[in-house]
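[1] Got a predicted structure here, sequence first:
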Amino acid sequence: MTSLLLSVIYLTFVSLGLPDSLLGSAWPVMYPELGAPVAAQSALSMLISACTIVSSLATAKLVRRWGTGRLVAASVGLTAAAILGFSACKEFWQLVALAIPYGLGAGAIDSSLNNYVAIHYGARHMSWLHCCWGVGTSVGPVAMGWALAGPVSWHGGYLVIGIAQALITAVLVCSLPLWKNGPGEKDVGESAAGNAAGDAAEELGYGELLRLPGAGASIASFGCYSALESSCGLWIASLLVLARGVAEAQAASMVALFYVGITAGRFLAGVVADRVAGPQMIRIGQGVIAAGLAALISGGRDATALSVAIALIGLGCAPIYPSIVALTPSRFGEAASQGMVSLQMACAYAGSTFFPPVCALVVGAGGAALLPWLYVAVLAAMSVLAELANSRCRAV
């Protein structure tokens, strides 16, 4: 039963990744048809991120009330409905309206499942969970590319992914008895204090959580990591084209190496996670990112050197996100775990929302060549905060 439930959790994280890269893939075709300016993509992405922050912060209370299984099934259903709605949109305002349920559903899935796996399955499965997200983000653009190449256009791409999400929702509804009988899940109807982690104690409020030793540093380091990962994915292609003379099509292919590095790295991190401590995994990842950034800065216009640099940055990113989450129960206790994961997710979404526009301003001012140095600064801040979290949590 436990293995079957874990398979359902993996499938759910594939579903979380499926729509993440659709908007960027389809936007060049979408915005003229919808009569929207090209820059409207950023506004739509920021709205989705804002909604994920809201739902992440609400997840701890929702888990206590509904349990993880019911919350995840409802949230995937909400995202499925939103994505199916995207496929039928004729005007931009309709996309804006549907972005709200999509963001709310995605944030709850991310926060609740990360905490559940951190408590019940550990670092190995946490890494593989995020590897599944990478699989989803890789499949999404393939489906959209197929749709754009045929008569169904972007509407068909969203329809295919929406149907896949609806089918996964059905799987989750059928799996609810597994969650009830799985590790730590209580019947919410039998216990007012029951929650997915199986904790008897009520979780701490956010004010109390922020006062825990190392909490602020841990949350802020997560925000720095997400700022780095998201901005690399969005702006490395612009760096290659504008500052290194790489052709647009080749630059797009080279950026794919960043995501390949993340996905492959998370699989490998899962293999060694039981033998390497979480803080050490984070340090290794930061060291590999530093090597990748050094290669990116010194790579000049050599396509091979630049490709290796981009792959190294992705490989270095791979263990950091899952390791921070996996450390949360041991650092702060299970009673505080869901709330801390929710705060970390909210800060992560904030980092991925607000740092890429800073990069956009730099690129717009003709400073694309400065991007790697911005990434170096964010990496340095993340490294200092991660070590501060380690030291403060050990001192407890």
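    Everything's here; your move.

[2] all contacts plus neighbour counts: C-alpha atoms, from now on.
    Will do.

[3] Return the distance of stretch 224-240 from the chain's centre.
    14 Å (C-alpha atoms, centre = their mean, to the nearest Å).

[4] meant to ask about stretch 149-157, not that
    On C-alpha atoms, centre = their mean, the centre of stretch 149-157 falls 26 Å from the chain's centre.

[5] Just the buried residues of that stretch, please?
    153-157 (16 or more other C-alpha atoms under 10 Å).

[6] Inside helices: which ones of those?
    Among those, DSSP state H puts 153-157 in helices.

[7] Return the closest of those residues with respect to residue 361.
    Nearest to residue 361 among these: residue 154, at 29.0 Å, using C-alpha to C-alpha.

[8] list the contacts for that closest one?
    Neighbour list for residue 154: 26, 29-30, 87, 144, 147-148 [criterion: C-alpha atoms under 8 Å, 6 or more residues apart in numbering].

[9] ok, now residue 312?
    258, 261, 288-289, 291-292.

[10] before we move on, what about residue 307?
    Counted by C-alpha under 8 Å, 6+ apart, residue 307 has contacts 254, 257.

[11] Can you tell me the element it falls in?
    Taking DSSP states H and E as the criterion, residue 307 maps to helix 303-317.

[12] after that helix, next one along is what?
    Sequence order places helix 320-332 as the next helix or strand after helix 303-317, per DSSP H and E.

[13] which helices and strands sit right next to that next one?
    Applying 3 or more C-alpha pairs under 8 Å, 6 or more residues apart in numbering; DSSP states H and E, we find helix 320-332 packed against helix 92-120, helix 122-149, helix 215-244, helix 278-298, helix 334-364.

[14] If we use 10 Å, what do you get?
    helix 92-120, helix 122-149, helix 215-244, helix 248-272, helix 278-298, helix 334-364, helix 371-394 (3 or more C-alpha pairs under 10 Å, 6 or more residues apart in numbering; DSSP states H and E).

[15] Put this next to the previous one:
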Amino acid sequence: MNNTIKQKSTFFLILVTYLAFISLGLPDGLLGIAWPFMSERLHIPLESLGVLLLSFTMGYLATSSTSGKIIKVISLGVLLAISCLLTGLSLLTYAFSQYWHLMILASFFLGSGGGAIDSSINTFAAARFSASTINWLHAFYGVGATTGPLLVTLMLTCKLYWYNAYIIVAGIQIALSLLFLFTYKNWTVATEETAEEIHSGYLQTLKLPAVWVNILIFFLYTGIEQGFGQWIFSILTKSRFISEAQAGLWASAYWASLTIGRIIFGILLTKIPVNKVLQGVLIGIVAGTSLIAINMTDAVSLFGIIVLGISNAPVFPSLIAVTPARIGKEHAATAIGVQISMAMAGASLLPGAAGLLSENYGLEVIPKFFTAAAVVLLLLYFLLPAKQPETSESD
């Protein structure tokens, strides 16, 4: 009887975790396509995206780096409810605000909500689930990220304003907030178990060399993943003169291939060693960014976008999954929090740096910049300690 109740509770937990990852992905997918229209409404240059991303990152770091302390004070369910409410209100500000400074403030709170969800959910998942399950969880982030640009593209195709997509997604976030609030008691046990593991000091963990290599890897990888997601639409429409509708579909193809890839790798990782998968896909990231950068034909660029999306798919969730084994369980919560914080820093700073470069060298410098980052990422991975978990067959 008790086992049946526990199984139902675990199933419900995974189900709601899927919803949390969808809620994380939806806003990320929106901005890449909406930004050109948003910047036009606010009468600011495209390069100002870096400012918005920096504000988002500051909010994200404020909560992700302190998530261990937060979940000792409130349950994970309450944290999710508050975070989704914050993101919903922030997205409504994106939709209606005519003031740039207010948008920057909203971006901070959007990051705060996302950071709280991301770090706490990933820490819990790494302790409870296998690499394959974590890939499936992150696939649902891709579902949200894929739906976002499709939603904006649908609005534009139907001759509606882009901000209607933000209103719809804000409504979804607020609805999720209510779901988490009404079911917060189901998260009590998970939160307590997670909190028990969060005792290793930051300084002790940061003395480990592998942590610093991981930090750089997360910084570069997330910068590449998010950077292409944010800039690809602008590159295609402003530099390669592809129609907005077609470019929107291509941007969606990027997020869709990432999502499909995580589903596929969720299966493959039950059979293939994690280390071999990571080595292969990191090489694929270099190949994908290179195909986009050389810009031979539209077909080659589209193929590069899909290769990049699929190659990106298992990197983040797999690195999260192997962190307890690679760093040590006593350091896992702290290490994952720091890694995710630096991942978001990369997601802001690398696209922002690419934007600054584009001011002097044009938009086509952006894929070249990310290709160089992909090469450095590949080299850093081979600096990691060789001992890693080979497979993850059980959840």
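    Happy to help now that I have it. These numbers were taken from a predicted model, which means no experiment stands behind them.

[16] circling back to that earlier point, with distance to residue 360 of structure 1 and neighbour count as extra columns, can I get the contacts of residue 312 of structure 1 in CSV?
    As requested, the contacts of residue 312 of structure 1 are exported to CSV (distance: C-alpha to C-alpha, whole Å; neighbours: other C-alpha atoms under 10 Å):
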residue, distance to residue 360 of structure 1, neighbour count
258, 19, 26
261, 24, 22
288, 25, 20
289, 21, 25
291, 24, 16
292, 21, 26
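
[17] Let me know the closest of those residues to residue 376 of structure 1.
    The nearest one, if we look at the contacts of residue 312 of structure 1 relative to residue 376 of structure 1 and count by C-alpha to C-alpha, is residue 289, at 9.0 Å.

[18] That closest one matches what in structure 2?
    Aligned counterpart of residue 289 of structure 1 in structure 2: residue 285 (TM-score structural alignment).

[19] Could I get the contacting residues of that match?
    221, 224-225, 291, 304-305, 307-313, 370-371, 373-375, 377-378 (C-alpha atoms under 10 Å, 6 or more residues apart in numbering).

[20] And the nearest residue to residue 61 of structure 2 once chain neighbours are set aside, how far from residue 316 of structure 2?
    Computed as C-alpha to C-alpha, 6 or more residues apart in numbering, the closest residue to residue 61 of structure 2 that is not its neighbour in sequence is residue 341, at 5.3 Å. Separation of residue 341 of structure 2 from residue 316 of structure 2 (C-alpha to C-alpha, to the nearest Å): 13 Å.

[21] Same question for residue 185 of structure 2.
    29 Å.

[22] repeat for residue 87 of structure 2
    Distance from residue 87 of structure 2 to residue 316 of structure 2, by C-alpha to C-alpha: 22 Å.

[23] sec struct for residue 98 of structure 2, please.
    Following DSSP: H, G, I helix; E, B strand; the rest coil, we place residue 98 of structure 2 in the coil state.

[24] That one contacts residue 92, doesn't it?
    No. When contacts are counted by C-alpha atoms under 10 Å, residue 98 of structure 2 is not listed as touching residue 92 (11.8 Å).

[25] who's more crowded, these two?
    residue 92 (19 against 14; other C-alpha atoms under 10 Å).

[26] State the number of residues packed around the aligned partner of residue 174 of structure 1 in structure 2.
    Aligned by TM-score structural alignment, residue 174 of structure 1 pairs with residue 182 of structure 2. Using other C-alpha under 10 Å, residue 182 of structure 2 has 13 neighbouring residues.

[27] now swap in residue 7 of structure 1 and tell me
    By other C-alpha under 10 Å, neighbour count at residue 7 of structure 1 equals 12.

[28] That one maps to what in structure 2?
    Taking TM-score structural alignment, residue 7 of structure 1 has residue 15 as its aligned residue in structure 2.

[29] element containing its match, please.
    Element membership for residue 15 of structure 2 (DSSP H and E) is helix 2-42.

[30] what's the nearest residue to residue 126 of structure 1 if we skip its chain neighbours?
    Sequence neighbours aside, residue 322 is the residue nearest to residue 126 of structure 1 in space, at 5.6 Å (criterion: C-alpha to C-alpha, 6+ apart).

[31] ok, that neighbour - contacts?
    Residue 322 of structure 1 touches 114, 118, 122-131, 266, 269-270, 278, 281-282, counting by C-alpha under 10 Å, 6+ apart.

[32] Kindly report the same for residue 342 of structure 1.
    Residue 342 of structure 1 neighbours (C-alpha under 10 Å, 6+ apart): 53-60, 107-108, 110-112, 114-115, 206, 219, 348.

[33] go with 7 Å
    The contact partners of residue 342 of structure 1, by C-alpha atoms under 7 Å, 6 or more residues apart in numbering, come to 56-57, 59-60, 111.

[34] what do we get in structure 2 for it?
    Checking TM-score structural alignment: residue 342 of structure 1 goes with residue 337.

[35] measure that match to residue 198 of structure 2 for me?
    Taking C-alpha to C-alpha, one finds residue 337 of structure 2 at 10 Å from residue 198 of structure 2.

[36] Give the intersection of the neighbour lists for the two.
    Common contacts of residue 337 of structure 2 and residue 198 (C-alpha under 7 Å, 6+ apart): none found.

[37] quick revisit: which of residue 341 and residue 316 of structure 2 has more neighbours?
    Comparing residue 341 of structure 2 with residue 316 by other C-alpha under 10 Å, the one with more neighbours is residue 341, at 27 against 20.

[38] I figured the more buried one hits residue 65, correct?
    Yes. Using C-alpha atoms under 7 Å, residue 341 of structure 2 makes contact with residue 65 at a distance of 6.0 Å.
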